[in-house]
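> Sequence and computational prediction follow.
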Amino acid sequence: MMWYDLLDPNTGLPFVETPRSLMLTLNIDWFAPFNSGYSCGAIYLVCNNLPRADCFKMENVILVGVMPGPKEPSTYEINSYLEALVDSLLRLFNGITIPTFQEPNGTVIRAALLNIACDIPAARKVGGFTSHSSTRACHKCTREFVVFPGTSNLVLYPTYNGFIITVI
């Protein structure tokens, strides 16, 4: 359904019905290249306009960047890796002119980010959320949730609506 929900701001038609408009999926994943605690990350895009069997073929995957490690970046640090990608995607949504095989003098190519596909820890970081064990609501907050002493378990206080997390 989302495929046709994104409208071209110029024509009002679905974005994908405009010629040479690509729908992309952002993927981020970390891996251990050695048998140690060292962790690297990859940021890559795939084109959803291709047949499903061809999307993830090596020749069709766009490697955007590599996060060198030695550990996964924090939620705040990942923004420096994603900033250039976001700028490029904004320019691509409006369209850029590049030469192609059929149009050597250049034609307008457009792209939009359809979705982000990654595991939960990566999705939290890309979305700007804190980890599952965080005692803060977001990475910018300085206030912490109340926890039981000596644990990371949040203290819940009952209300008439069920349970809420209290913040001090």
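Here it is on my side, so go on.
> Going by C-alpha atoms from here, please, whenever you check contacts or count neighbours.
Will do.
> Looking only at the longest helix anywhere in the chain, what residues are buried by neighbour count?
Longest helix in the chain, counting residues (DSSP state H): helix 78-94. Neighbour counts over helix 78-94 (16 or more other Cα atoms under 10 Å) mark 78-79, 85, 89, 92-93 as buried.
> try this one next to it:
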Amino acid sequence: MSIPGTLAFSIHVDSLHAHGKSTWLASIAPIMLIYLNFPPSERFKPENVYVAGIILGPKEPTSLQLHYLLMPLINELKELWKGYHL
């Protein structure tokens, strides 16, 4: 089910843990937008993934922290949904 002329994205956040010689140093979590209008075989190719931000911290963000970190992106996408008139 798609509406002609619309774009569909999915948002992925996946935390990675950076390790030193013997200890865990930090958490790195890229915020990625995946363009769902591409065929499945093309969606996750590096050239088709948009990194909207990177969350750095001493540990993985909690659900509440993630909510606040994603709100600016969600608000921008909601504005784009309304469209721009030139």
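Everything's here; your move. None of the values given here were measured: they were computed from a predicted structure.
> Next, the distance between the ends of stretch 59-69 of the first structure.
End-to-end distance of stretch 59-69 of the first structure: 25 Å, with Cα to Cα, to the nearest Å as the criterion.
> Can you list the neighbours in contact with stretch 68-81 of the second structure?
Under the criterion Cα atoms under 8 Å, 6 or more residues apart in numbering, residues residue 52 lie in contact with stretch 68-81 of the second structure.
> That stretch vs the first structure, average offset?
Compared with the first structure after fitting, stretch 68-81 of the second structure deviates on average by 1.1 Å (mean Cα distance after the TM-score superposition for the first structure).
> give me the stretch of the first structure that that stretch matches.
Here stretch 68-81 of the second structure aligns to the first structure at residues 80-93, judged by TM-score structural alignment.
> Check the spacing between residue 63 of the second structure and residue 3 of the second structure real quick.
31 Å.
> about what we covered before: which strands or helices does the very next helix or strand once past the longest helix of the first structure pack on?
Next helix or strand after helix 78-94 of the first structure toward the C-terminus (DSSP states H and E): strand 96-98. Applying 3 or more Cα pairs under 8 Å, 6 or more residues apart in numbering; DSSP states H and E, one finds that strand 96-98 of the first structure contacts strand 107-117.
> in the following helix or strand past the strand it packs on, what's buried?
Using DSSP H and E, the next helix or strand after strand 107-117 of the first structure towards the C-terminus is helix 120-126. Residues of helix 120-126 of the first structure classed as buried by neighbour count (16+ other Cα under 10 Å): 122-123, 125-126.
> tell me which residues in stretch 17-25 of the first structure are buried?
21-25.
> for the equivalent of residue 11 of the second structure over in the first structure, what are its contacts?
Residue 11 of the second structure maps onto residue 26 in the first structure, with residues paired by TM-score structural alignment. With contact taken as Cα under 8 Å, 6+ apart, residue 26 of the first structure is in contact with 43-46, 113, 115-117.
> Would you mind measuring from residue 26 of the first structure to residue 37 of the first structure?
25 Å.
> Can you say which of the contacts of residue 26 of the first structure are buried?
43-46, 113, 116.
> what's the closest of those residues to residue 53 of the first structure?
Set against residue 53 of the first structure, the nearest of these by Cα to Cα is residue 46 (11.8 Å).
> can I assume that closest one sits in a strand?
Yes - checked against DSSP: H, G, I helix; E, B strand; the rest coil, residue 46 of the first structure lies within a strand.
> That one maps to what in the second structure?
In the second structure, residue 46 of the first structure lands on residue 34 (TM-score structural alignment).
> if we can go back for a sec, among the buried residues of stretch 17-25 of the first structure, which lie within strands?
Counting by DSSP state E, the part of these found in strands is 21-25.
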